[in-house]
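got a predicted model here, sequence first, then my questions.
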Amino acid sequence: MKTEEKSASNKKLISLCVIERALEGDIQAINKVLKHYEGYIAKLSIRKMYDEYGSVHYCVDETLRRRLETKLIKTILGFKMVR
């Protein structure tokens, strides 16, 4: 239980002011949000590929990665914060 708490507390969160600026359309803030989720998006974009010899290779599908980034940006810009 303590290891779960330690690992959860080590994760850095996006500050509220960055989120608010991203919701307003600030490009730098949106880039910070994209940078924060960069690893997660890359992990979701991994696909199994086969070469001409039938060997399996795992690589990031760049098209899928871009689609996920675009979806995140659209969601950020369409999100309405309620206080």
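Received, thanks.

drop to CA atoms for contacts and neighbour counts, all remaining ones
OK.

where does L13 land in three-state SS?
coil (DSSP: H, G, I helix; E, B strand; the rest coil).

that one and I76: what is the separation?
16 Å (CA to CA, to the nearest Å).

looking at those two, which is more packed in?
Neighbour count, other CA atoms under 10 Å: between L13 and I76, I76 has more, with 18 against 9.

use this one as the comparison:
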Amino acid sequence: MRKNDTQMKKSELLPFHIIKAASEGDVEAINTVLKHYEGYIASLSTRIMFDEFGQVHYCVDETLRRRLETKLITKILAFKPVPYETGKVGNRQ
């Protein structure tokens, strides 16, 4: 089964320069990372609610969503990327 363009766009990885800039505190890069993961965060923070008639409703728990976003920002700022050295594979030279 082949993915369409929308599904492929969702599964794309963030470019390294954005991750590096976000880890250095660039606000726009942090917002880009948050935007990239907003769907996943929303799905993690979705809760099942029942109304007085027993009907099921799915709602995003805003408190949990904000806590997940805050945790992501904290981990972004604590992340220290390791420089990539070209030409070396394992112990080979």
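Structure's in. What do you need? Just so it is clear, the model here is predicted, and its values are computed rather than measured.

nearest residue to A78 of structure 2 other than its sequence neighbours?
Excluding the flanking residues, the one nearest A78 of structure 2 by CA to CA, 6 or more residues apart in numbering is S23, at 6.8 Å.

swap in F79 of structure 1?
Closest to F79 of structure 1 by CA to CA, 6+ apart is L23, at 6.8 Å.

what does that neighbour align to in structure 2?
Here L23 of structure 1 is matched to S23 in structure 2, going by TM-score structural alignment.

could I get the full set of helices for structure 1?
Taking DSSP state H, the helices of structure 1 run over residues 2-10, 16-23, 27-36, 38-44, 62-78.

for Y50 of structure 1, which of these is the nearest?
Judged by CA to CA, the one of these that comes nearest to Y50 of structure 1 is helix 62-78, at 16.2 Å.

so the closest one versus helix 16-23, what angle?
If you take axes from the mean of the first three to the mean of the last three CA atoms, to 10 degrees, helix 62-78 of structure 1 sits at 100 degrees to helix 16-23.
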